[in-house]
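Engineer: Dropping a prediction and its sequence here:
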Amino acid sequence: MRYLILVVLCLIGCKEEKKYHDRVQDKIEMPKTEVLADILKFQSELNAEYKNPETSPLPDRYRMNFEGIDFFPPDTTYSVTARFERTPEALPFLMPTTTERKSKEVVYGRAYFTLKGKEYRLEIYQNQELMLQEKYRDYLFLPFTDLTNGQETYDGGRYIDLTIPKGDSIRIDFNKAYNPYCAYNKKYSCPIVPSVNALNTEVLAGVKAFKPGEN
């Protein structure tokens, strides 16, 4: 099951819930049918997680009547292969969150890709605490904002979970962009998207803004 990384409970004594996403395929170039199937699998698993009281970030008052997450329709044009440039010289830094907590991160690399005919660059991070755990040492974190924020999508931006690729390419599927847990519940502390990861375009893929009355 996936792991919603870097979204931490603010309440002292509460169990920390995380969400880990599927490993990046070693075969970067995937047929569109496989990409679509992978997107639908992601959506199904995310809905199942949010319906489960053991894993859901939703408060009980919302979860009880929860029927499903509002997604953009799957669009394979938002699944891109990026050139991946590692940054071994980068130093750890403290990423601000929605609370007083700081998340210790390092820029593991930068992704260069084309989306809708335009070139973009995003920084990809590695959490310095999680990397010490065996099952999360390959985990990479991609937070971003885009021009849909505050309208179709959560105003604080969205996240994508990745894993360290073997080569110099990495697949980024914006159909797997999800909301931070704090978009659903104020008891969570969520990393704030760095300004360098602001995309000057609309990303009409992934999870939409949460509107309790519509689910």
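Structural biologist: Here it is on my side, so go on.
Engineer: From now on I want contacts and neighbour counts done on CA atoms only, so please keep to that.
Structural biologist: Will do.
Engineer: After the top helix by length along the chain, heading C-terminal, what element do we hit next?
Structural biologist: Longest helix in the chain by number of residues, with DSSP state H as the criterion: helix 32-51. Using DSSP states H and E, the helix or strand that directly follows helix 32-51 along the chain is helix 60-63.
Engineer: and the comparison structure, right after this:
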Amino acid sequence: MNALFTETALESFDADWQEWHAAHEQNRAHPHGFLAVTHLHWLGSEPTRLEGAPGTWSVEADVVRVVLEAGESLRQDGKELNTESGAAVELGPIEERGGIHLVSGETVVELAKRGGEYIVRPRHPGNPLLQAYQGTPAYSPDAAYVVRGTFVPFEAPRPTTVGAAVEGIQHVYEAPGEIRFKLAGRELALTAFNGHAPGSLSVLFTDQTSGKTTYAANRSLSAVPAADGSVLLDFNRAVNLPCAYTDLATCPLPPAENRLPVAIEAGEKIPYERQDQQ
């Protein structure tokens, strides 16, 4: 038994994990989530019509221009952008890894910036990938994969360049430090990036299950260090990124040092759709 848990706490641990996983699955299957992405378009300076989205699109000097014809609708925050047919609507600039969502009928049109390039990803609730989604298999929760670690800050945050699930782009993240921990009798460390929530950290990693029972390219885990640097790593909550489900994602790959030499038989496994493709 994991020393962090009593028998009663283990029962609560299992129930909490089931509740968390159900909520995570519900969020993943949102009608306009990443499973609803129908196309991935990279914008250039030449005005181009994009499949799945209204208008003619181009980008130059960090400003995206959309020209909507009569009868074409695109709304931002409930406001109709097509106030004059043939007039250009200007959007941006957008921060790296930022984005905005525009609405056209049932379609949500995501305009985002990835690897210094602007992309457009229409999202439609009728997308076959979303309609066929069966859920993501996962290991049964195991307290052995909940470990105490220590967050060790670097002297200064390190800009860290990593590859991406699509060729031709790279992502640069700020790494404030590393998380050191012990698992399977080995001293290990993971370079951590700043997470989405204030004070949180995000780690991208692979391990000896990657490409076998878990997705080959990456998994992600969030953690929140305490003021004294102590941090709890619950690998049961390791999740797949969008690239595990669709080739229309631009997910980052883990830094080389985050390829763990142990098998972490916890968290999410290869999605059913990817299993079918192998």
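Structural biologist: Structure received. All values reported here derive from a predicted model rather than from experimental measurement.
Engineer: tm score of chain vs chain?
Structural biologist: Once superposed, chain against chain, the TM-score is 0.74 (TM-score structural alignment, normalised by the length of the first structure); 180 aligned residues with a Cα RMSD of 2.4 Å.
Engineer: just to revisit the earlier point, have a look at how far, on average, the longest helix of the first structure is from the second structure.
Structural biologist: Here the mean offset of helix 32-51 of the first structure against the second structure after fitting is 2.2 Å, by mean Cα distance after the TM-score superposition for the first structure.
Engineer: Count the neighbours of residue 205 of the second structure for me.
Structural biologist: The local packing of residue 205 of the second structure (other Cα atoms under 10 Å) involves 24 other residues.
Engineer: what about it, which SS state?
Structural biologist: Under DSSP: H, G, I helix; E, B strand; the rest coil, residue 205 of the second structure falls in the strand class.
Engineer: Which positions in the longest strand seen in the first structure come out as buried?
Structural biologist: Assignment by DSSP state E gives strand 102-115 as the longest strand of the first structure. Residues of strand 102-115 of the first structure classed as buried by neighbour count (16 or more other Cα atoms under 10 Å): 102-113, 115.
Engineer: same thing with stretch 77-87 of the first structure?
Structural biologist: Neighbour counts over stretch 77-87 of the first structure (16+ other Cα under 10 Å) mark 78, 79, 80, 81, 82, 83, 84, 85 as buried.
Engineer: So which of the residues you listed sit within strands?
Structural biologist: Judged by DSSP E, these include 79, 80, 81, 82, 83, 84, 85 as members of strands.
Engineer: Of those residues, which is the nearest to residue 51 of the first structure?
Structural biologist: Nearest to residue 51 of the first structure, judged by Cα to Cα, of those is residue 79 at 26.5 Å.
Engineer: Residue range in the second structure corresponding to stretch 42-54 of the first structure, please.
Structural biologist: Using TM-score structural alignment, stretch 42-54 of the first structure lines up with residues 20-32 of the second structure.
Engineer: Correction: the previous question concerned stretch 144-153 of the first structure.
Structural biologist: The alignment of stretch 144-153 of the first structure onto the second structure (TM-score structural alignment) spans residues 205-214.
Engineer: which residues are in contact with the matching stretch?
Structural biologist: By Cα atoms under 8 Å, 6 or more residues apart in numbering, the surrounding residues in contact with stretch 205-214 of the second structure are 190, 216-220, 254-255, 258-265, 268-270.
Engineer: which residues of the stretch 151-278 of the second structure fall in strands?
Structural biologist: Applying DSSP state E, counting those that start in this stretch to the stretch 151-278 of the second structure gives strands spanning 171-183, 186-194, 201-205, 219-223, 230-234.
Engineer: Now do the buried residues in the second one.
Structural biologist: It refers to strand 186-194 of the second structure. Quick answer for strand 186-194 of the second structure (16+ other Cα under 10 Å): 188, 189, 190, 191, 192, 193, 194.
Engineer: what sits against the third one?
Structural biologist: Residues near residue 190 of the second structure by Cα under 8 Å, 6+ apart: 178, 179, 180, 203, 205, 257, 258.
Engineer: So the second one sits against residue 148, correct?
Structural biologist: No - between residue 179 of the second structure and residue 148 there is no contact under Cα atoms under 8 Å: 9.8 Å.
Engineer: Determine the three-state secondary structure at residue 65 of the second structure.
Structural biologist: Going by three-state DSSP: residue 65 of the second structure is strand.
Engineer: for it, what are its contacts?
Structural biologist: Contacts of residue 65 of the second structure (Cα under 8 Å, 6+ apart): 57, 58, 59, 88, 89, 90, 91.
Engineer: which one is it nearest to, not counting chain neighbours?
Structural biologist: Leaving aside its chain neighbours, residue 65 of the second structure sits nearest to residue 90 (4.6 Å; criterion: Cα to Cα, 6 or more residues apart in numbering).
Engineer: What does that neighbour correspond to in the first structure?
Structural biologist: So, by TM-score structural alignment, residue 90 of the second structure is left unmatched.
Engineer: Tell me, how many residues neighbour residue 90 of the second structure?
Structural biologist: Counted with other Cα under 10 Å, residues neighbouring residue 90 of the second structure total 14.
Engineer: Confirm that it sits in a strand.
Structural biologist: Yes - checked against three-state DSSP, residue 90 of the second structure lies within a strand.
Engineer: so it sits right up against residue 58, yeah?
Structural biologist: No - using Cα under 8 Å, residue 90 of the second structure is not in contact with residue 58; the gap is 9.8 Å.
Engineer: got any residues that touch both of those two?
Structural biologist: 64, 65, 66.
Engineer: what's the closest of those to residue 100 of the second structure?
Structural biologist: residue 64 (11.8 Å).
Engineer: Verify the contact between that closest one and residue 58 for me.
Structural biologist: Yes - at 5.8 Å, residue 64 of the second structure and residue 58 qualify as touching, with contact defined as Cα under 8 Å.
Engineer: sorry, back to before: quick one: contacts of the match of stretch 42-54 of the first structure?
Structural biologist: 33-35, 107-108, 123-125, 130, 133, 135-136, 237.
Engineer: Out of those, give me the two with the largest separation.
Structural biologist: 107 and 237 (30.8 Å).
Engineer: need the contact list for the counterpart of residue 257 of the second structure in the first structure.
Structural biologist: Here residue 257 of the second structure is matched to residue 196 in the first structure, going by TM-score structural alignment. The contact partners of residue 196 of the first structure, taken as Cα under 8 Å, 6+ apart, are 122, 123.
Engineer: any idea how far residue 196 of the first structure lies from residue 39 of the first structure?
Structural biologist: Distance, residue 196 of the first structure to residue 39 of the first structure, by Cα to Cα, to the nearest Å: 27 Å.
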